[in-house]
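In: sequence first, predicted model second:
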Amino acid sequence: MANFTIADIKALREQLGTGMVDTKKALEEADGDREKAVEILRLKGAKGNAKRADRSTSEGLVVAREGEGKVTLVELACETDFVAKNDKFITLADKVADAAAAVAADSVEAALAAPAGGQTVEQLISDEAAVIGEKIVLRRVRTVSGDAFEVYLHKTSKDLPPQIGVVVAYTGDDAATARSIAQHISFANPSYLAREDVPEAEVAKEREIVTEISRNEGKPEAALPKIVEGRVNAFFKQVALLEQDYAKDNKLSVAQVAKDAGITVTDFARFKVGA
């Protein structure tokens, strides 16, 4: 007869979050050896991870960690909203964010390699995914550096953790305006800070597209340069934060709002789960 008690089953379940039947079977197979039972359960979970490899991960959360002169933004993805609001998943996200921030990770690869309690973040996620029973993916990581920051985390549903996260780095003293700009970013989803940051190849492609559209609309050839530049400027207002119409007052640009408040936005990051 296996050398373990109901108390042992309960303790192991609380440690790993595994089901009663699986925990009991693992202890039976390990003849009551807790460490061996943990290995058995994790191996079983790892095999489950492999089976789940092709599943989609459209749910999850965004979490931020502020440090001295930097903020790290992390998107951790899972399969269902049920898991996204699960305490184990939220705790995992916190651990991942702590580890990523500790090394100022600016890529998924750097974050996955970061130490996290005697293992790497990659191993931590794999182990926890085995216990939780869903595919879990560290989708995006970004560390923003600057003098001052505003972090805005937005819940798209009151029942779920934040699914949109924004970090704004700025200079100046008007934190309220910086936060308002962070809220604007969450809504407007700019890709770049300023028009100068938009890659030349992307601008050239847009100019080519709007030129063709304008010609197809039968616009006079002589008027094309002015029409095209107007449409390219409209493109900048879509993708560059400082060019955008301010969400709270579309008569002003974000650049003008920042200038009036005496602040300069130096960088930003925005993550939305699944986007």
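Out: It's in.

In: make it CA atoms for all contacts and neighbour counts henceforth
Out: Noted.

In: those strands in the stretch 51-200 of the chain, which residues are they?
Out: Applying DSSP state E, counting those that start in this stretch to the stretch 51-200 of the chain gives strands spanning 59-67, 70-78, 137-145, 148-154, 164-171.

In: what packs against the first one?
Out: Other helices and strands packing on strand 59-67, by 3 or more Cα pairs under 8 Å, 6 or more residues apart in numbering; DSSP states H and E, are strand 70-78, helix 81-84, helix 87-102, strand 148-154, strand 164-171.

In: just send those back as TSV, with distance to residue 254 and mean neighbour count too.
Out: Below are the helices and strands packed on strand 59-67 laid out as TSV (distance: least, Cα to Cα, whole Å; neighbours: other Cα atoms under 10 Å):
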stretch	distance to residue 254	mean neighbour count
strand 70-78	22	26
helix 81-84	33	18
helix 87-102	29	20
strand 148-154	15	21
strand 164-171	13	24
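
In: Throw the ones you listed into TSV and include distance to residue 32, thanks.
Out: Below are those laid out as TSV (distance: least, Cα to Cα, whole Å):
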stretch	distance to residue 32
strand 70-78	33
helix 81-84	30
helix 87-102	26
strand 148-154	45
strand 164-171	45
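
In: so which of the ones you listed is nearest residue 11?
Out: helix 87-102 (16.4 Å; Cα to Cα).

In: which of the helices and strands packed on strand 59-67 sits closest to residue 246?
Out: strand 164-171 (15.1 Å).

In: am I right that residue 250 sits in a helix?
Out: No - assigned with DSSP: H, G, I helix; E, B strand; the rest coil, residue 250 falls outside any helix and is strand.

In: between the helices and strands packed on strand 59-67, which gets nearest to residue 268?
Out: Ranked by Cα to Cα, the member of the helices and strands packed on strand 59-67 that lies closest to residue 268 is strand 164-171, at 4.4 Å.

In: in addition, the following structure is provided for comparison:
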Amino acid sequence: MAITASMVKELRETSGAGMMDAKKALTETDGDMEAAIDWLRTKGLAKAAKKSGRTAAEGLVAVSVDGGTGVAVEVNSETDFVGKNAEFQEMVASFATAALQVADTDALQKFEIGGKPVSEILTDKIATIGENMGLRRMAKLEGDTVVSYVHNAVADGMGKIGVLVATKGGDEAFAKQVAMHVAAVNPASLSEVDLDPDVVEKEKQVQMDIARESGKPEQVIEKMIVGRMKKYMAEVTLLNQAFVVNPDLTVGDAAKEAGAEITGFVRLEVGEGIEKKVENFAEEVAKTAGKG
């Protein structure tokens, strides 16, 4: 069967594949459009597998709020450039909307959008865009009022840092200010009660070791540690931090003045905790040339 330009165009628009790939798919399947799409998908899966070893530490965080429920979803890519891609942004936005209906990342991977699981949508997009990508995590927050904030947004509801804040009482304007504070200061927890005990103990040991270097008696050191740990708590817990909008008040005191209770927050930043592989350029060239 003769493969026409209009057939190639139709397959490209349907699959997002390149011209030569679309033409080859039609040739291999004797012009059968559905079979050609399957052929491309199979090829796309092979491409995605090859790309899966690459580090994906860029991408976007998208937030979505529906009533008293908010979600933040991180989808990674290899380069920052992909974060500006309209196709990628549309996909990430659809994942955030879907996340409102599931409990965790595993459930989101299996959730179907337009009859196709999120994991499969992501794999198809890897083949189309040509970079490794990954649905890394999602976080859900519920409360009387939930507001969202995106720092340095590249599109509506998505950027490099996504924040959700849940409050009881007060107004959304104050909650939004708190969300901006969370984005800027990155607290470790809401209060001392929520702070990981292992993190607290590790910090206490570090401070003890520093204090012992001074040569002071243990009784004096113990008193020093009380003060240092109090200062540490003020630095890492949201309610005890100096409010960026009014540094004369803690966030907790500002909430009282606003007639609000902050009941929870979520902060996701693209790529945090991912170790980016940095290779020596000369070594990379040598490897490419088969010398390394």
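Out: Noted; the coordinates are in hand. Since the model is a prediction, treat every value here as computed from it, not as a measurement.

In: dump the strands of the stretch 51-200 of the first structure into a markdown table; add distance to residue 43 of the first structure as well.
Out: Output for the strands of the stretch 51-200 of the first structure, formatted as a markdown table (distance: least, Cα to Cα, whole Å):
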| stretch | distance to residue 43 of the first structure |
| --- | --- |
| strand 59-67 | 25 |
| strand 70-78 | 20 |
| strand 137-145 | 19 |
| strand 148-154 | 36 |
| strand 164-171 | 34 |
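
In: so which of these comes closest to residue 111 of the first structure?
Out: Of these, the one closest to residue 111 of the first structure (Cα to Cα) turns out to be strand 137-145, at 7.2 Å.

In: the second structure: matching residues for that closest one?
Out: On the second structure, the counterpart of strand 137-145 of the first structure by TM-score structural alignment is residues 134-142.

In: what about that stretch, how far off from the first structure?
Out: For stretch 134-142 of the second structure, the mean deviation from the first structure after alignment is 0.8 Å (mean Cα distance after the TM-score superposition for the first structure).

In: what's that stretch in contact with?
Out: With contacts defined as Cα atoms under 8 Å, 6 or more residues apart in numbering, stretch 134-142 of the second structure is touched by 56, 68-77, 99-100, 103-105, 109, 122, 164-166, 264-266.

In: apply 7 Å and report the result again.
Out: Residues from elsewhere that reach stretch 134-142 of the second structure (Cα atoms under 7 Å, 6 or more residues apart in numbering): 68-77, 104-105, 166, 266.

In: what's the answer for stretch 83-99 of the second structure, then?
Out: 59-60, 62-64, 71-73, 75, 82, 108.

In: make TSV out of those and add distance to residue 255 of the second structure.
Out: Below are the contacts of stretch 83-99 of the second structure laid out as TSV (distance: Cα to Cα, whole Å):
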residue	distance to residue 255 of the second structure
59	33
60	30
62	26
63	23
64	24
71	23
72	23
73	27
75	32
82	39
108	34
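
In: quick revisit: out of the helices and strands packed on strand 59-67 of the first structure, flag the one nearest residue 220 of the first structure.
Out: Here strand 164-171 is closest among those (Cα to Cα), at 43.2 Å.

In: give me the mean deviation of that closest one from the second structure.
Out: Mean deviation for strand 164-171 of the first structure: 0.5 Å (mean Cα distance after the TM-score superposition for the first structure).

In: stretch 91-101 of the first structure too?
Out: Counting by mean Cα distance after the TM-score superposition for the first structure, stretch 91-101 of the first structure comes out at 1.4 Å.

In: run the chain-centre distance for that stretch.
Out: 12 Å (Cα atoms, centre = their mean, to the nearest Å).

In: and if you look at stretch 188-196 of the second structure?
Out: Taking mean C-alpha positions (Cα atoms, centre = their mean), stretch 188-196 of the second structure and its chain are 21 Å apart.

In: where's stretch 92-104 of the second structure relative to the chain centroid, distance-wise?
Out: Computed by Cα atoms, centre = their mean, the separation of stretch 92-104 of the second structure from the middle of its chain amounts to 13 Å.

In: meant to ask about stretch 40-60 of the second structure, not that
Out: Centroid separation between stretch 40-60 of the second structure and its chain, computed with Cα atoms, centre = their mean, is 18 Å.

In: other residues contacting that stretch?
Out: The contact list for stretch 40-60 of the second structure (Cα under 7 Å, 6+ apart) reads 25, 74-80, 82-83, 123-124, 126-127, 131-133, 158-160, 270-271, 274, 276.

In: nearest spatial neighbour of the counterpart of residue 194 of the first structure in the second structure, chain-adjacent residues omitted?
Out: Alignment note: residue 194 of the first structure maps to residue 191 in the second structure; criterion TM-score structural alignment. Excluding the flanking residues, the one nearest residue 191 of the second structure by Cα to Cα, 6 or more residues apart in numbering is residue 237, at 5.0 Å.
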